[in-house]
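Visitor: My questions concern the predicted model and sequence given below.
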Amino acid sequence: MSDLEPAPLVELDDDPTPVGTKAFWFEGHGGIRLRAAICPAQGKAKGSILFSPGRSEYVEKYFEFAREMTAKGYTLAVIDHRGQGLSDRLLKNPLLGHVVDFSDYARDMECLWPLIADQMPAPRILMAHSMGGAVAMDVLRRGHLKFDKMIGCAPMLGFAGASPVMTNAIRLLSTLGLKKLSPPGLSGGGALDPEAAKILTSDPKRFDRDIRRNKQEPKLQLAGPTIGWLHAALKLFKSLQGKTGYRQIDLPISLTRAGHEALVSNSATEQACKQLPNSICQTDKDALHEIFQERDELRDTFMARIDGFLKL
């Protein structure tokens, strides 16, 4: 990894970079330039975590989590998925979240792994939030990377409130060649959307931290998804429900749903757990979507669940 080009990190005074963290650029699937970071364990190593963030998220959003886990002896690696964070954007408008094929995210993680594998001690854990949950399931389904356990937080295995009318409209608009456009009637979202906190977290301090970082480095900002992104996600959801999807993923998996979820489908997560051979599905009834960014009393419960699952 020493020959990789160093990449910048965006630090806040009240959210410092974890000790020893190294960010770097690497070449993802198709030659795209991506950013990732590795945060080494402090003290005796207990294992390692490869983290797949949610849509619009980036390495620095998980600094707090990284400080906690590295202090417990886990090395943590985090990727900026293509089209977000400081990784290359895919459209002329850098604020539009786009992907051609949802499996490109998994392919990027497969490109990253050989670069860091010798620094990722066993047991090796795949962890994910939101969109990253769909990516993680795709990684496991593809079978090129091997992990001992997987942990998903509010995994995006379906869209909240999705209807046949909506899904058919997305498919039609995509077929008509409108993949790179924003879908009509969909809110832009993003870290600077003043309404976003109402559905993401009940912790104003952690939400404000995200806003301040996005203002400090505007290149981190991302707004809404494109029609093509939505269509690609729908195709992956359907594929995961097929014969080569969830049923073929047999490692221990813990999935946690937010009780006040407004973005992803909790019922889709429940259905996935019924198909996954070795899974646990639990609900944090008072949490909003971003449980990692929730207020302490909710977040602490979730972190304790992670610790317990890692010790099994």
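Guide: Noted; the coordinates are in hand. Predicted model only: the values in this text are computed from it and were never measured. Numbering: from 1, shown residues only.
Visitor: Going by C-alpha atoms from here, please, whenever you check contacts or count neighbours.
Guide: OK.
Visitor: Tell me how many other residues crowd residue 57.
Guide: For residue 57, the neighbour count with other Cα atoms under 10 Å is 25.
Visitor: Next up, the contacts around it.
Guide: 80, 84, 85 (Cα atoms under 8 Å, 6 or more residues apart in numbering).
Visitor: Would you mind measuring from it to residue 281?
Guide: Distance of residue 57 to residue 281, computed by Cα to Cα, to the nearest Å: 24 Å.
Visitor: do residue 186 as well
Guide: Separation of residue 186 from residue 281 (Cα to Cα): 29 Å.
Visitor: For the two, indicate the residue with more neighbours.
Guide: residue 281 (16 against 10).
Visitor: Just say helix, strand or coil for the more buried one.
Guide: Assigned state for residue 281: strand (three-state reduction, DSSP: H, G, I helix; E, B strand; the rest coil).
Visitor: Check residue 78 too.
Guide: At residue 78 the chain is in strand, as set by three-state DSSP.
Visitor: and it, what is it in contact with?
Guide: Residue 78 sits next to 36, 37, 38, 50, 51, 52, 53, 59 when contact means Cα under 8 Å, 6+ apart.
Visitor: another one to put next to it:
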Amino acid sequence: MQVKLIDENRYADEMRETVLPALATCRSEGWMAPADDDGLPPLQRAGKLHYVCYDAAKFDRLGEDGAAATFRGAVVISHGFTEFAAKYAEMVWYFLLAGYSVCVFEHRGHGYSARDVDNPSLVWIDDWRRYVADLAKFAETVGKDYADGRPLNLYCHSMGGGIGASVLETHPTLFDKAVLSCPMIAPVTGMPNWLASVLAGAMCRLGLGRHMVFGQSEFTPELDMADYEGASEARVRWFQQQRIDDPHQRTFAATFAWVRQALRLSRAVQRPEA
């Protein structure tokens, strides 16, 4: 089947007038306790992980133009670094039109999920395996419930793609199919990754693991399209407005601990035995 893309020239209007009202009719949200993995260190802060799901059966009752009206299973979305569930409304719309229920999981430190630092701009994680264990638990429980015996698929982007790749390696029967969009398998750090790993490790040992990485900044409402060369301006401005409107969606910069763990994830995913 073919899915018609939202008209970029009317992007904000179509999102407000058509997409978001339709999604609201089949949307539900919930919170999941973090995965209980014996190999992980104890959590430093309590809290649950947030997710948003969309039911294909409820969506089909709307009779939207172009909808497949054939249930094909479910898609779990694993978002990228500093992203959030609401950013994926457009992708959710396309998956629903194609006949899939959709489950969007907000990784720890993002969106409405539990955080380990007070600054809403920063992302910190103590162990990359926590991301993997949490996503696997979410797919095994919520994702499979929405798939209802049909195929369970994974759509993941950037950081979520690195996490997704590890889940595919460690839980090879969990998903039926997967799409990895620009997966963070070899992070771009601006220097050789072995050197970035040494520097991030040194900063963490100095007690600066929760500090912002050099060259990054906290969220600001100002937008410079020069930072988004080649991107859809209508979409970039839409996402920026979501951040402005909701403090939970203002994650924007990495901490040294996050960089250290991202590079450890990279090495683990690329092991030949994996």
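Guide: Right, received. Where do you want to start? Quantities reported herein were computed from a predicted structural model and do not represent experimental measurements.
Visitor: ok, back up a step: so which of the contacts of residue 78 of the first structure sit within strands?
Guide: Among those, the ones falling in strands (DSSP state E) are 36, 37, 38, 50, 51, 52.
Visitor: Which one (most neighbours) among the residues you listed?
Guide: Tallying neighbours with other Cα under 10 Å puts residue 52 at the head of those, with 29 neighbours.
Visitor: Map that residue onto the second structure.
Guide: Applying TM-score structural alignment, one finds that residue 52 of the first structure aligns to residue 78 in the second structure.
Visitor: quick one: that match from residue 204 of the second structure, how far?
Guide: Separation of residue 78 of the second structure from residue 204 of the second structure (Cα to Cα): 27 Å.
Visitor: quick one on the thing from earlier: redo the contacts of residue 78 of the first structure as CSV? Include distance to residue 101 of the first structure.
Guide: Formatted as CSV, those follow (distance: Cα to Cα, whole Å):
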residue, distance to residue 101 of the first structure
36, 20
37, 24
38, 26
50, 21
51, 20
52, 17
53, 17
59, 22
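Visitor: all strands for the stretch 151-274 of the second structure, in order.
Guide: In the stretch 151-274 of the second structure, the segments counted as strands under DSSP state E, counting those that start in this stretch are 152-157, 177-181, 253-254.
Visitor: what about the strands in the stretch 1-150 of the second structure?
Guide: Assigned by DSSP E, counting those that start in this stretch, the strands in the stretch 1-150 of the second structure fall at 27-32, 49-54, 73-78, 100-105, 122-123.
Visitor: could I get those as TSV with distance to residue 94 of the second structure?
Guide: Formatted as TSV, those follow (distance: least, Cα to Cα, whole Å):
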stretch	distance to residue 94 of the second structure
strand 27-32	15
strand 49-54	12
strand 73-78	11
strand 100-105	9
strand 122-123	29
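Visitor: where do the helices sit along the first structure?
Guide: 63-71, 103-116, 131-142, 164-175, 197-200, 204-216, 227-240, 266-275, 296-311 (DSSP state H).
Visitor: Centre-most residue in the second structure?
Guide: Centroid check for the second structure by Cα atoms, centre = their mean gives residue 79 as the closest residue, at 1.4 Å.
Visitor: Can you find the partner of residue 90 of the second structure in the first structure?
Guide: Checking TM-score structural alignment: residue 90 of the second structure goes with residue 64.
Visitor: quick revisit: what's the closest of the strands of the stretch 151-274 of the second structure to residue 190 of the second structure?
Guide: Closest to residue 190 of the second structure of those, according to Cα to Cα: strand 253-254, at 13.7 Å.
Visitor: matching residues in the first structure for that closest one?
Guide: Against the first structure, strand 253-254 of the second structure falls on residues 224-225 (TM-score structural alignment).
Visitor: which residues touch that stretch?
Guide: 95, 96, 97, 98, 182, 183, 186, 187, 188, 189, 190.
Visitor: In the first structure, what sits opposite residue 213 of the second structure in the alignment?
Guide: That one, residue 213 of the second structure, aligns with residue 183 by TM-score structural alignment.
Visitor: Touching, that match and residue 229? I think so.
Guide: No - with contacts counted by Cα atoms under 8 Å, residue 183 of the first structure stays clear of residue 229, the gap being 10.1 Å.
Visitor: Show me which of the two is the more surrounded one.
Guide: Using other Cα under 10 Å, the more surrounded residue of residue 183 of the first structure and residue 229 is residue 229, with 23 against 20.
Visitor: mind listing what the more buried one touches?
Guide: By Cα under 8 Å, 6+ apart, the neighbours of residue 229 of the first structure are 97, 98, 99, 100, 102, 179.
Visitor: So it versus residue 271 of the first structure, what's the distance?
Guide: 23 Å.
Visitor: per the alignment, residue 82 of the first structure corresponds to what in the second structure?
Guide: In the second structure, the residue paired with residue 82 of the first structure is residue 108, using TM-score structural alignment.
Visitor: Since that was my last question, I'll sign off now.
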